[in-house]
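Chemist: please work out how this folds:
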Amino acid sequence: MTSFLDPLIAFVSAHPWLGYLTLFLAALLEAVPVVGSVIPGSTIILALSALIPGGELKLQWVLLAAALGAVLGDGSAYWIGHRRQREILNTWPLTNYPRVVAESESFFHRFGTWAVFFARFVPPVRAFVPVTAGALGMAPAKFYAVNIPAILAWAPAHVLPGVLAVSALHHYAGLHHHEHVGKHIWILTVVGGAIVLALALWIRHRRNGVTAAKSQA
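Modeler: The predicted structure is shown next:
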């Protein structure tokens, strides 16, 4: 992964406007069913956020590009599902991923409306829950009422760890040039992974609590 990210970071450093476009596309494609399960959108966003402390990219525009991409990606997937209903879940290419589709549907049934919020932070169902929500008849107003706040929380959660980590490196190790950033991508990945892991453990704990409550009822 580092062999891919290092050239990308160097290229974006020289062409900042393409950096915002890359962030937008990474967030958008990550929300597309099937495509989102193979595109390392979160990793790209986390890595490019490392350029913010050096001034190559601006925090507000990074957050905006990531949020807009996620909104468009989630919204497009939702409306495809909403338009075609359950038929879309039994149509290619989703039929090539029966396990993830089943997990997404189970995730939606387990958490209800909140599944749209939680799925933003849990790959690979993140790329499948919006289309599943539409296919299962979730109302548009209810979808966006949960999806927009989820994205507003998701964008900083993916961008700020990279900013804070690189700022700390600059402060404590005197790293003032973006050429050094690629060598420390692993730190950013660990930070991002810790966030995702913590959320996944919380969801698992909540699921076990719901299961226990049902068994006692």
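Chemist: C-alpha from now on. contacts and neighbour counts both.
Modeler: Will do.
Chemist: what's the first helix or strand after the helix ranked longest in the chain?
Modeler: Secondary structure of the chain per DSSP state H: the longest helix is helix 140-173. Sequence order places helix 185-216 as the next helix or strand after helix 140-173, per DSSP states H and E.
Chemist: show me what counts as buried in that following helix.
Modeler: 185, 187-189, 191-192, 196, 200 (16 or more other C-alpha atoms under 10 Å).
Chemist: one step back: which strands or helices does the longest helix of the chain pack on?
Modeler: If you count contacts as 3 or more C-alpha pairs under 8 Å, 6 or more residues apart in numbering; DSSP states H and E, helix 140-173 packs onto helix 41-48, helix 59-84, helix 114-119, helix 185-216.
Chemist: residues of that helix that come out buried?
Modeler: 143-144, 146-148, 150-152, 154-167, 169-170.
Chemist: same check, this time on stretch 101-108
Modeler: Residues 101, 104-105, 107-108 are the ones in stretch 101-108 that count as buried (16+ other C-alpha under 10 Å).
Chemist: for burial, what's the neighbour tally of Gly137?
Modeler: 15 (other C-alpha atoms under 10 Å).
Chemist: got the contact list for the closest residue in space to it that isn't next to it in sequence?
Modeler: Leaving aside its sequence neighbours, Gly137 sits nearest to His82 (C-alpha to C-alpha, 6 or more residues apart in numbering; 6.3 Å). By C-alpha atoms under 8 Å, 6 or more residues apart in numbering, the contact set of His82 is 131, 133-138.
Chemist: before we go on, could you also do this sequence so I can check it against the first one:
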Amino acid sequence: MLMRVNEALTWLLDVVQSVDPVLRTLLAGLAIMLETSVLIGLIVPGDTVVIVAATGVSSTLEGFVLGAVVVVGALLGESIGFALGRWLGPHIRTSWVGRLIGEQNWQRSERYLRRRGGLAIFLSRFLPVLHSLVPLTVGMSGYSYRRFLMWTLPACVLWTSLYVSIAAGAARSYREAADSAHYAGYVFVGVILLLVVGVFTAKKIIARVERRHMHD
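Modeler: Now for the predicted structure:
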């Protein structure tokens, strides 16, 4: 059973690594750009695509390039959201898509920005729903694009560093231990699950704390 788990994981990692590194990196950047663009982030699993791409990293240089492309993709996505908020925000909010999101979420995003200011922009990268709505709300608010970038850039760098380094490190450690340790596959799966569960839990905790503060 242990050998079969290792064989299956090795096969999956080899499949990811067999994809051309340039294509793999560009797909991760595109996915995170869509994930951080207005509304699209509610349905596109950019986090998952970045994790999968990171498991195929075979060198430090590849890891840095992947991280840089993901950061650029995230910034492009958030910039698109900001620009749409500046020019089309009210129309999007009253459209059928805006109504589908729900007025309560729009109001929550506005209250969050008013209360936290720049910190709201930073934290929104780590929060569900708000990571798509806050850039749009910031654009609608008249907040300057330069100040927006000053807050969102470090958030994108931190987020990307965590995802890429943990996923790539887990895959590399697994490959080094797979031949000598039959339980290596379970360790790898455990690390990835801890990453996903940890991120999900952290998002929930931050969101709960922020909701409590907004209602105080």
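Chemist: superposed, what's their TM-score?
Modeler: For this chain pair, the superposition-based TM-score is 0.78 by TM-score structural alignment, normalised by the length of structure 2; 203 aligned residues with a C-alpha RMSD of 3.2 Å.
Chemist: about what we covered before: the residue nearest to Gly137 of structure 1 maps to what in structure 2?
Modeler: Applying TM-score structural alignment, one finds that His82 of structure 1 aligns to Arg86 in structure 2.
Chemist: now its match: how far from Leu158 of structure 2?
Modeler: Using C-alpha to C-alpha, to the nearest Å, one gets 26 Å for the distance from Arg86 of structure 2 to Leu158 of structure 2.
Chemist: so what's the residue nearest the centre of structure 2 up against?
Modeler: Nearest to the geometric centre of structure 2 sits Asp47, at 4.4 Å (C-alpha atoms, centre = their mean). Neighbour list for Asp47 of structure 2: 32, 163 [criterion: C-alpha under 8 Å, 6+ apart].
Chemist: Phe118 of structure 1 pairs with which position in structure 2?
Modeler: Phe118 of structure 1 maps onto Leu123 in structure 2, by TM-score structural alignment.
Chemist: ok, Thr91 of structure 1 next?
Modeler: So, by TM-score structural alignment, Thr91 of structure 1 is matched to Ser95.
Chemist: same question for Leu25 of structure 1.
Modeler: So Leu25 of structure 1 corresponds to Leu30, using TM-score structural alignment.
Chemist: excluding chain neighbours, what is closest to its match?
Modeler: In space, Leu30 of structure 2 is closest to Gly73, 6.1 Å off (C-alpha to C-alpha, 6+ apart).
Chemist: what's around the counterpart of the one you found in structure 1, how many residues?
Modeler: Superposed on structure 1 with TM-score structural alignment, Gly73 of structure 2 falls opposite Gly69. Look at Gly69 of structure 1: counted by other C-alpha under 10 Å, it has 24 neighbours.
Chemist: now do Gly69 of structure 1 against Ala155 of structure 1, distance only.
Modeler: 10 Å.
Chemist: what does Leu23 of structure 1 give?
Modeler: Separation of Leu23 of structure 1 from Ala155 of structure 1 (C-alpha to C-alpha): 11 Å.
Chemist: between the two, what contacts are shared?
Modeler: With C-alpha under 8 Å, 6+ apart, Leu23 of structure 1 and Ala155 have common neighbours Ala66.
Chemist: burial count for the counterpart of Arg114 of structure 2 in structure 1?
Modeler: Taking TM-score structural alignment as the criterion, the aligned counterpart of Arg114 of structure 2 in structure 1 is His109. Applying other C-alpha under 10 Å, we find 14 other residues in the vicinity of His109 of structure 1.
Chemist: quick check: angle from the one helix or strand His109 of structure 1 maps to to helix 185-216?
Modeler: Counting by DSSP H and E, the element that carries His109 of structure 1 is helix 98-111. Interaxial angle of helix 98-111 of structure 1 relative to helix 185-216 (axes from the mean of the first three to the mean of the last three C-alpha atoms, to 10 degrees): 60 degrees.
Chemist: need the contact partners of helix 98-111 of structure 1.
Modeler: 89, 94, 115-116, 124-125, 128-129, 132-133, 207.
Chemist: surely Thr43 of structure 1 meets Val190?
Modeler: No - with contact defined as C-alpha atoms under 8 Å, Thr43 of structure 1 does not reach Val190; the gap is 10.6 Å.
Chemist: if I look at Gly67 of structure 2, how far off is Gly29 of structure 2?
Modeler: 9 Å.
Chemist: next one: Gly41 of structure 2
Modeler: On the measure of C-alpha to C-alpha, Gly41 of structure 2 and Gly29 of structure 2 end up 13 Å apart.
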